[in-house]
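> Give me coordinates for this.
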Amino acid sequence: MKLLVVSHGAFCQGILDSYQMIAGENKDIFAISLTDTGIQDFSERLNKQLTELESEDILILTDIKGGTPYNEAYKYYLSNEERIRVVAGMNLPMVIEVGLNLANTKLNDLAEMAIEIGKNGIEGIVEEAAEDNDLEF
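Purely as a prediction, here's the structure:
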């Protein structure tokens, strides 16, 4: 199982760097950025990476649904549905949990985990909640 994180700009590389700082290096996680070199270049690099991993199941995490990284990943998914899943809305809790579970989780379960952890990793601090918080500083 492999994890591919893709995004506009350096976001995916930054999230991979943060993952490695927290959880250590993982040779099964790859990052591909859409840069100012354009969509064609991004698409070629994405397809090259996916072709190199063609014997593997791959979860692709993207930054924004409907953006170029998502759309290009989705195009690849359409011709490889048995071994590719795409999840949009990537965040660090999602990447950490998925990265730590790559070796022992099935592809569909990993995609569902990414969505659940991603949603649960979002929290806001409101005045009432701050008063009830047990954290001490």
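
> going forward, measure contacts between C-alpha atoms and count neighbours the same way
Noted.

> Please identify the helix or strand for the residue nearest in space to the middle of the chain.
Nearest to the mean C-alpha position of the chain, by C-alpha atoms, centre = their mean, lies Leu61 at 2.8 Å. Applying DSSP states H and E as the criterion places Leu61 in strand 58-62.

> Next, the structure of the following sequence, for comparison with the previous one:
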Amino acid sequence: MVGVIICTHGNSAPELLKSAEMICGKQENCHTVSFTEGESLEQLKAEISGKISDLKGTVFCLTDLKGGTPFNTLVSLLKSNPEIEIITGVNIPMLLELFINRSQLETEELLSATLEAGKTGVYHYQDIDSGTADEEF
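So this is what the prediction gives:
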């Protein structure tokens, strides 16, 4: 089973995990890391490194923001941890896809499905007055 680390600014990582677990159940082989105000880069790097070493095999590391400190820290750890896959823009649809399929799909297929779920999970609903909307939810 692919390991998962959710690493974000503030407390959104554990809250995203809690929300996803409400829908698809308690997750094993999964950790969260919260980058908090005043935390040093060395502290963040050490915490992430510890979580990566706790998980065996491929580890999907999901962050909130490309170019942000959690993302940049993971990129700096990539050379010494080639088993990690870094995905940015974490959202609930992405997590659900990953959690539901991580023990069934191969890494590349799971990566593709996770990215697609994250993209299609962003949607702008427009109410149509005419009542002829063909879209189902």
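
> and the next element down the chain from the strand holding Leu61 of the first structure?
Downstream of strand 58-62 of the first structure, the next assigned helix or strand under DSSP H and E is helix 68-78.

> The helix or strand following that following helix to strand 58-62, inter-axis angle?
Once the chain leaves helix 68-78 of the first structure, the next helix or strand it forms, by DSSP H and E, is strand 84-88. Interaxial angle of strand 84-88 of the first structure relative to strand 58-62 (axes from the mean of the first three to the mean of the last three C-alpha atoms, to 10 degrees): 20 degrees.

> mean shift of the helix or strand just after strand 84-88 of the first structure relative to the second structure?
Per DSSP H and E, the first helix or strand lying C-terminal to strand 84-88 of the first structure is helix 92-100. With mean C-alpha distance after the TM-score superposition for the first structure, helix 92-100 of the first structure departs from the second structure by a mean of 0.5 Å once superposed.

> what comes up buried for helix 92-100 of the first structure?
By neighbour count on 16 or more other C-alpha atoms under 10 Å, the buried set for helix 92-100 of the first structure is Leu92, Pro93, Met94, Val95, Ile96, Glu97, Val98, Gly99.

> residues contacting the last one?
By that I understand Gly99 of the first structure. Gly99 of the first structure makes contact with Leu3, Asn26, Ile29, according to C-alpha atoms under 8 Å, 6 or more residues apart in numbering.

> if we go to the second structure, which of those are intact?
For the contacts of Gly99 of the first structure, the aligned pairs still in contact in the second structure (both residues aligned by TM-score structural alignment, their matches' C-alpha atoms under 8 Å) are Asn26.

> quick one: which of the contacts of Gly99 of the first structure has the most company?
Counting neighbours by other C-alpha atoms under 10 Å, Leu3 leads these with 23 neighbours.

> Show me the contact partners of stretch 109-124 of the first structure.
In contact with stretch 109-124 of the first structure (C-alpha under 8 Å, 6+ apart) are residues 59, 85-87, 89-95, 97-98, 101-102.

> Can you tell me which of these is nearest Thr51 of the first structure?
Leu59 (14.0 Å; C-alpha to C-alpha).

> Pull the contacting residues for that closest one.
Residues near Leu59 of the first structure by C-alpha under 8 Å, 6+ apart: Met1, Lys2, Leu3, Leu4, Ile84, Arg85, Val86, Val87, Leu107, Leu110, Ala111.
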